[in-house]
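>>> Quick one: sequence and predicted model below, then my questions.
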Amino acid sequence: MSVTSTKKALLREINCAYVPVTDPAVSAEWYERVLGLQLRSPVKPGRGAIMIMGGGQWLFLLPSPGMTPLTFDTTGWAEDDELFEMFPLCFQTDDIQALHASLIASGAWTEAAIRDEGGCGFQLDFKDPDGNKFQAWQPPAGQGD
């Protein structure tokens, strides 16, 4: 289907996301402590955890035997068709500086510096303890409110 299609989009937004983890209870503690997400209910053995983001969306942390992190290689993101380890989810944040500081304090893998992408805002790639790669994005002032 072409980009200029007039068909109404049948998908509106992402309501929740599912993230593979080694141990949902351990991951839930990290997501709560480092990212400030709220645990919806106690984690039951063998079951996943539901984390609530600031906008109310749910992030499910599900046990994954043989754990394969959320990440993939692509040539469609980097300059000169270089191979890039891509993040499948990009989260919006209101305070990318505080997020970066919290990630560093936790010892998580994160980029050394926040990238200022001008009109696209500020961006930061990071990984959770299981190696799931994400991006955080803070829109420029006056956008994304």
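Sure, I can see it.
>>> CA only for contacts and neighbour counts going forward, please
Noted.
>>> Contacts only, for the residue nearest to Phe134 when sequence neighbours are not counted.
In this structure, Phe134 finds its nearest non-sequential neighbour in Phe87, 4.8 Å apart by C-alpha to C-alpha, 6 or more residues apart in numbering. Counting by C-alpha atoms under 8 Å, 6 or more residues apart in numbering, Phe87 makes contact with Leu70, Thr71, Phe72, Asp125, Asn132, Lys133, Phe134, Gln135.
>>> Second structure follows, compare the two:
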Amino acid sequence: MNNFIKRVGTTYIPVVDPEKSSKWYQEMLGAVENFRNDVKAILEFADQSFFLVKAQVGERSSFFDSYQQEHFTMTFEVDGIEQLTEFHEFLKKKEVSVGEIEDRGHPGNNFVFHDLDGNVFDVWSELSPTFKVK
């Protein structure tokens, strides 16, 4: 077994308007913008770097699973059910498209939300054990 890869450093998200999307991510997710031009915005949040890359209208980071349901490619973690509920309510008040909080049969609860461009993300109420240690 090799242990070369230590972490995910950057995630790329397709957006139509990097400036508008950057402002949305800053307001909704607490992102910090480190750079922006006409074709991309570089953000920092959730201990990671995110590039919002200008893409064609309709491009999404999600895919359709074997049940023909749109599926997210990323799950954000919060620290407990209280934070999950608070974040869910915050997004709803900001009129973000959010799903219901659900029990998926594993520890914790989840919900999904969409950004301005229709990219779907998941939120989980449990921090990963290795992240808790850090």
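Looks like it came in fine. Note that this is a predicted model, so its numbers are computed, not measured.
>>> before we move on, the earlier item: quick check: the aligned residue for the residue nearest to Phe134 of structure 1 in structure 2?
Alignment note (TM-score structural alignment): Phe87 of structure 1 maps to Phe72 of structure 2.
>>> Could you measure from its match over to Phe121 of structure 2?
5 Å (C-alpha to C-alpha, to the nearest Å).
>>> ok, now Phe45 of structure 2?
Noted for Phe45 of structure 2: a distance of 14 Å to Phe121 of structure 2, by C-alpha to C-alpha.
>>> out of the two, which sits in the more crowded spot?
Neighbours per residue (other C-alpha atoms under 10 Å) separate Phe45 of structure 2 from Phe121, with Phe121 holding more: 19 against 14.
>>> What does the more buried one correspond to in structure 1?
Match for Phe121 of structure 2 (TM-score structural alignment): Phe134.
>>> what's the burial count for the counterpart of Ile5 of structure 2 in structure 1?
Here Ile5 of structure 2 is matched to Leu11 in structure 1, going by TM-score structural alignment. Close neighbours of Leu11 of structure 1, defined as other C-alpha under 10 Å, add up to 6.
>>> surely Phe111 of structure 2 meets Val123?
Yes - the pair Phe111 of structure 2 / Val123 is scored as a contact, 5.4 Å apart, by C-alpha atoms under 8 Å.
>>> Looks to me like Lys20 of structure 2 is in a helix.
Yes - counting by DSSP: H, G, I helix; E, B strand; the rest coil, Lys20 of structure 2 is found in a helix.
>>> okay, now it: neighbour count?
With neighbours defined by other C-alpha under 10 Å, the count for Lys20 of structure 2 comes to 12.
>>> Would you point out which residue in structure 1 pairs with it in the alignment?
With TM-score structural alignment as the criterion, Lys20 of structure 2 pairs with Val26.
>>> From Glu32 of structure 1, how far out is that match?
10 Å.
>>> Check which helix or strand Glu82 of structure 2 maps to.
helix 81-93 (DSSP states H and E).
>>> just how off-centre is the helix or strand following that helix within its chain?
Next helix or strand after helix 81-93 of structure 2 toward the C-terminus (DSSP H and E): strand 110-114. Here strand 110-114 of structure 2 is found 9 Å from its chain centre; the criterion is C-alpha atoms, centre = their mean, to the nearest Å.
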